[in-house]
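In: Dropping a prediction and its sequence here:
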Amino acid sequence: MSLFGKLEVEVEIKAPAHKFHKVNTTGNSELPNFCPQFIQKVESLEGEWGEEGTVVCWYFHVDGKTVVSKEVLEVVDNVNLSITFKLIGGPLLELYKNVKFIVESTPKGGGGLVRNIFEYEKLRADVLDTNAMLQLAVEVTKEIDAHLI
């Protein structure tokens, strides 16, 4: 059994892809207002919003629990409307050696298509996949889209 995995899901949005990308890169502090049932708070611990190397702490609900996740903004691609966060702290690191969250926004008509990708390496073969995080990404994407249109 492989310890490496990749899960992804696409969500069609009505808002323009560039607006969705902008919220994910420079408007993270607004996300709790967009989807308070999923994200309670987002804090920038080091660096500036939207800049590579920025360290962010997320407080969110998943599987009925409040979880804190510390991540570094590893890649910001404003041309291809993509952003990559690398997990550097939080309870997921008790199960996974490496976790990356990638959000790609692609223009489609007047709206767009958002692809949420989770790449990971498990610490042990018996660790389950991150399906709960994938479902959270779908719900958050829908909430952000509803707020933007």
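Out: Good, I have the coordinates. Please read all numbers here as calculations on a predicted model, not as lab measurements.

In: going forward, measure contacts and count neighbours with C-alpha atoms only.
Out: Noted.

In: Quick check: which element contains the most centrally placed residue in the chain?
Out: Against the mean C-alpha coordinate of the chain, by C-alpha atoms, centre = their mean, the closest residue is Phe101 at 5.2 Å. Per DSSP states H and E: Phe101 is located in strand 96-108.

In: Show me the contact partners of that strand.
Out: With contact meaning C-alpha atoms under 8 Å, 6 or more residues apart in numbering, strand 96-108 is reached by 16-18, 20-21, 80-87, 93, 112-124.

In: Show only the entries of those residues found in helices.
Out: Within those, residues falling in helices by DSSP state H are Ala17, His18, Phe20, His21.

In: Give me the neighbour count for the third one.
Out: Residues contacting Phe20 under the criterion other C-alpha atoms under 10 Å number 26.

In: here's the one I want to compare it with:
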Amino acid sequence: MGLKGKLTAQIEIKAGGDVFHELFSNTPHQLPNISPNIIQSCDLHEGEWGTVGSVYSWKFTHDGKQKVAKDIVEAIDKEKRSLTLTTIEGDLLELYRVFKTILQVETHDDIDLVTWILDYEKLKDDIEEPVTCLGVHINLSKDIESYHLN
């Protein structure tokens, strides 16, 4: 297996794609209120919420352990409802040289789909693919949907 890879998950949501894009692009600091079991905090480290170049600091739970990450907002496309975050510090970089999280929201035949793409480069060949990280994003999506539907 190679060191570089991409994992993708796409799930249908009923809460509305705009809700997801707005939340992750402009108000990610609300995520600890929506999904406290997964996201414990999201703080603005540099820049302004919802702007390219801003840096967010996260505390989150992954595989039953509290972890930290610092991400830079690499891209926001309001028309395509996409967001790209690149991890620049934190626990994930102990395993991965590069770790990007891409969120895309699409609508097909009145069905909203959230797509998560994890684009990564492992430090060593024997490191596992970040499948459990993808699971965290799927569970976070379910929490957001439940929150907005209730």
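Out: Sure thing, it's come through. All of these numbers come straight from a predicted model, not from anything done at the bench.

In: Mean per-residue distance, the strand holding Phe101 of structure 1 versus structure 2.
Out: By mean C-alpha distance after the TM-score superposition for structure 1, the fitted strand 96-108 of structure 1 averages 0.9 Å away from its aligned residues in structure 2.

In: what is the orientation angle of the longest helix along structure 2 with strand 96-108?
Out: Longest helix in structure 2 by number of residues (criterion: DSSP H): helix 131-149. Angle between the axes of helix 131-149 of structure 2 and strand 96-108 is 40 degrees (criterion: axes from the mean of the first three to the mean of the last three C-alpha atoms, to 10 degrees).

In: by contact count, what packs against helix 131-149 of structure 2?
Out: Packing contacts for helix 131-149 of structure 2, counted by 3 or more C-alpha pairs under 8 Å, 6 or more residues apart in numbering; DSSP states H and E, involve strand 4-13, helix 31-34, strand 55-62, strand 111-122.

In: would TSV of those with mean neighbour count and distance to Ser146 of structure 2 be doable?
Out: Shown next, in TSV, are these (neighbours: other C-alpha atoms under 10 Å; distance: least, C-alpha to C-alpha, whole Å):
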stretch	mean neighbour count	distance to Ser146 of structure 2
strand 4-13	15	10
helix 31-34	17	9
strand 55-62	20	19
strand 111-122	20	14
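
In: can you put these in TSV and add distance to Glu74 of structure 2?
Out: Putting these into TSV (distance: least, C-alpha to C-alpha, whole Å) gives the following:
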stretch	distance to Glu74 of structure 2
strand 4-13	17
helix 31-34	19
strand 55-62	9
strand 111-122	13
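
In: so which of those comes closest to Ile144 of structure 2?
Out: Ile144 of structure 2 sits nearest to helix 31-34 of all those, at 6.2 Å, using C-alpha to C-alpha.

In: quick one: the closest one aligns where in structure 1?
Out: Aligned using TM-score structural alignment, helix 31-34 of structure 2 spans residues 31-34 in structure 1.

In: so how much does that stretch differ from structure 2 once superposed?
Out: With mean C-alpha distance after the TM-score superposition for structure 1, stretch 31-34 of structure 1 averages 0.5 Å from its match.

In: ok, and the most crowded of the ones in helices among the contacts of strand 96-108 of structure 1?
Out: Result: Phe20 is most packed of these (other C-alpha under 10 Å), 26 neighbours.
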